[in-house]
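Trainee: quick one, fold the following:
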Amino acid sequence: MAPDLTLHGFFNSSASFRVRIALELKGLAWRHAGVDLRKGDQDAPEFRQLNPNGLVPALEIEGRRLTQSLAIIDLLDRLAPEPRLLPTDGVHREQVLEIACLIAADIHPLDNLRVLKYLTSTLAVTDAQKRAWYAHWIHEGFRALERLLPDHDGWCVGPSPTLADCCLVPQVANASRMAVDLDAYPRIRRIAQYCNSHPAFQRAAPSAQPDYVAA
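Mentor: Just a heads-up that it's a prediction; the model follows:
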């Protein structure tokens, strides 16, 4: 019997996007529950009950809940083992985790919406300074990421999509949305383009979500 899954997320959230890709790759049915980060829905008491950290995504499954995108995707790997997003093969597993953690732990937290809001609302940086901050940390991370990736039109690691691809595509999408010049990263761009040709990535895209609002 298929699990009852509700994903609380925001269309432009990189972390929510990662989980949507995983759900679509695995062909799991899920319900969307929008949390508008721009309006502050994440601070509502009912959402804080669901996720005390006030972040998305949060997954409700069979009466319980789980937060943190990488933990959620690990759970989905156990619920629906194919395609395997975190490989069991030692070398591929290590490569996937290296790429995923570089993106999810080193790049994304510095450019998260709550960080950018703090920069502008509390530290009173200008919009130009905020964008310079964002671009700086993208470049710092992407220079390293580019060297970890194969030079091909294919997946990040191995012959099938993995957690690495689930992390890479949302980060590229957000960097592009913020008008960061990615010309120096041909491997990143080619792999992202390859991933985005897959129907699961297209169904998971921000513009395909019911809470999508054009900028």
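Trainee: please count neighbours and contacts with C-alpha atoms only from this point.
Mentor: Fine.
Trainee: assign Thr6 to helix, strand or coil.
Mentor: Classification of Thr6 by DSSP: H, G, I helix; E, B strand; the rest coil places it in strand.
Trainee: who's in contact with it?
Mentor: Contacts were defined as Cα atoms under 8 Å, 6 or more residues apart in numbering; by that measure Thr6 touches 30-33, 59-61.
Trainee: with Asp153 instead?
Mentor: Counted by Cα under 8 Å, 6+ apart, Asp153 has contacts 190-191, 194.
Trainee: may I ask which of these has the most neighbours?
Mentor: Across the contacts of Asp153, the neighbour count under other Cα atoms under 10 Å reaches its highest value at Ile191, namely 21 neighbours.
Trainee: which element, helix or strand, includes that one?
Mentor: With elements taken from DSSP states H and E, the one containing Ile191 is helix 186-196.
Trainee: who are the packing partners of that helix?
Mentor: In terms of contacts (3 or more Cα pairs under 8 Å, 6 or more residues apart in numbering; DSSP states H and E), helix 186-196 is packed against helix 127-148, helix 163-177.
Trainee: let me see the ranges of the strands in this structure.
Mentor: Listed in chain order, the strands found in the chain under DSSP state E are 5-9, 31-34, 58-61, 64-67.
Trainee: output those as TSV; include the columns distance to Ser121.
Mentor: Putting the strands of the chain into TSV (distance: least, Cα to Cα, whole Å) gives the following:
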stretch	distance to Ser121
strand 5-9	23
strand 31-34	24
strand 58-61	26
strand 64-67	27
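Trainee: Proceed likewise with the subsequent sequence, for comparison:
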Amino acid sequence: MTTPILHDFWRSSASYRVRIGLNLKGVAYTSHAVSLPAGEQKSPDYRALNPQGFVPMLEIDGHRLTQSLAILDYLDATHKEPPFVAHDPAERSHILAMALVVACDIHPLNNLRVLKYLGGPLGQPEAVRDDWYRHWVVEGLAALEAMAARSAGQWLNGDGVSLADICLIPQMYNARRFDVALDAYPTLVRVDAAAQNHSAFAAAHPDNQEQPA
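Mentor: Predicted coordinates for the structure are as follows:
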């Protein structure tokens, strides 16, 4: 059986999610680093594999899978333990809603291509770009803290890791990178602390990945 290949970038939060998912499911893989600052994701060779020119991309079981949540859904369908979402429809919806606060409402506004557009064609200085970043993080984390209040145990939904936690932890890493104050989000901070002591999350941390020279 061919070992899966994850095309990723060490500090990409979407790639970070997939690394966590692979580790949780116990799927061994090799990593192919794609430098986003150098624009390697836009190269003809990479676009031939992934026309959107994004990371992550996972080559597994003869497939080329893109988009982090779609990849995680595939892993959850093909490797049953631990489950990333609940079987109960209402609980499943709640987990997905929390995950999507990060994946749809925070991250797309703050990813590298948006920040580059703000700084390039729109001519916004770094201080303005950083304020933009923090604004959307704070808005999203405040909502997520309130949503998690009714369901959190050790993790955002009870005492089992879920898709919501997989999405949260990379966002908490990014929040700290941009000096977002986190005191207003005690539930999220507590879950993040639990993740730092979990081997699957720790192994996926950006500091433990191949970094550009």
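Trainee: relative to Ala80 of structure 1, which of the contacts of Asp153 of structure 1 is nearest.
Mentor: Among the contacts of Asp153 of structure 1, Tyr194 lies closest to Ala80 of structure 1 (Cα to Cα), at 23.5 Å.
Trainee: distance of the closest one relative to Asp165 of structure 1?
Mentor: 10 Å (Cα to Cα, to the nearest Å).
Trainee: got any residues that touch both of the two?
Mentor: With Cα under 8 Å, 6+ apart as the test, Tyr194 of structure 1 and Asp165 both reach Trp155.
Trainee: now for the residue nearest to Pro206 of structure 1 when sequence neighbours are not counted: which residues touch it?
Mentor: Spatially, and ignoring its direct neighbours in sequence, Pro206 of structure 1 is nearest to Phe11 (4.7 Å; Cα to Cα, 6 or more residues apart in numbering). Contacts for Phe11 of structure 1 were tallied using Cα under 8 Å, 6+ apart; they are 17, 34, 205-207, 209, 211-212.
Trainee: ok so, going back, select from the contacts of Thr6 of structure 1 the one having the most neighbours.
Mentor: Leu59 (26 neighbours).
Trainee: state the distance from the residue nearest to it when sequence neighbours are not counted to Ile72 of structure 1.
Mentor: Spatially, and ignoring its direct neighbours in sequence, Leu59 of structure 1 is nearest to Leu7 (4.7 Å; Cα to Cα, 6+ apart). Using Cα to Cα, we find Leu7 of structure 1 at a distance of 10 Å from Ile72 of structure 1.
Trainee: which neighbours do those two share?
Mentor: Joint contacts of Leu7 of structure 1 and Ile72 (Cα under 8 Å, 6+ apart) are Leu59.
Trainee: quick one, which of those two is more surrounded?
Mentor: The neighbour count for Leu7 of structure 1 versus Ile72, taken as other Cα under 10 Å, is higher for Leu7 (24 against 19).
Trainee: what do we get in structure 2 for the more buried one?
Mentor: The alignment partner of Leu7 of structure 1 in structure 2, by TM-score structural alignment, is Leu6.
Trainee: so who does the nearest residue to Ala194 of structure 2 once chain neighbours are set aside touch?
Mentor: For Ala194 of structure 2, the nearest residue in space outside its immediate sequence neighbours is Gln154; the separation is 7.3 Å by Cα to Cα, 6+ apart. Contacts of Gln154 of structure 2 were listed using Cα under 8 Å, 6+ apart, and they are 160, 190-191, 194.
Trainee: the helix holding Ile191 of structure 1 to helix 163-177, inter-axis angle?
Mentor: Between the axes of helix 186-196 of structure 1 and helix 163-177, defined by axes from the mean of the first three to the mean of the last three Cα atoms, to 10 degrees, the angle is 110 degrees.
Trainee: helix 186-196 of structure 1 vs structure 2, mean deviation?
Mentor: Average distance, helix 186-196 of structure 1 versus aligned residues of structure 2 after superposition (mean Cα distance after the TM-score superposition for structure 1): 1.2 Å.
Trainee: now do the residue with the largest distance to the centre of structure 2 against Ile106 of structure 2, distance only.
Mentor: Within structure 2, the residue lying farthest from the chain centre (Cα atoms, centre = their mean) is Gly123, at 27.9 Å. Taking Cα to Cα as the measure, Gly123 of structure 2 falls 22 Å from Ile106 of structure 2.
Trainee: for Phe178 of structure 2, give its distance to Glu139 of structure 2.
Mentor: According to Cα to Cα, Phe178 of structure 2 and Glu139 of structure 2 sit 14 Å apart.
Trainee: equivalent analysis for His32 of structure 2, please.
Mentor: Using Cα to Cα, which is the criterion applied here, His32 of structure 2 is 34 Å from Glu139 of structure 2.
Trainee: swap in Ile169 of structure 2?
Mentor: Counting by Cα to Cα, the gap between Ile169 of structure 2 and Glu139 of structure 2 amounts to 16 Å.
Trainee: then Tyr46 of structure 2?
Mentor: As for Tyr46 of structure 2, its distance to Glu139 of structure 2 is 34 Å (criterion: Cα to Cα).
Trainee: and these two? which has more neighbours close in?
Mentor: When Tyr46 of structure 2 and Glu139 are compared for neighbours, Tyr46 comes out ahead with 18 against 13, by other Cα under 10 Å.
Trainee: contact partners for the more buried one?
Mentor: 40, 53.
Trainee: equivalent analysis for Ile103 of structure 1, please.
Mentor: With the criterion set at Cα under 8 Å, 6+ apart, Ile103 of structure 1 makes contact with 141, 167-168, 171.
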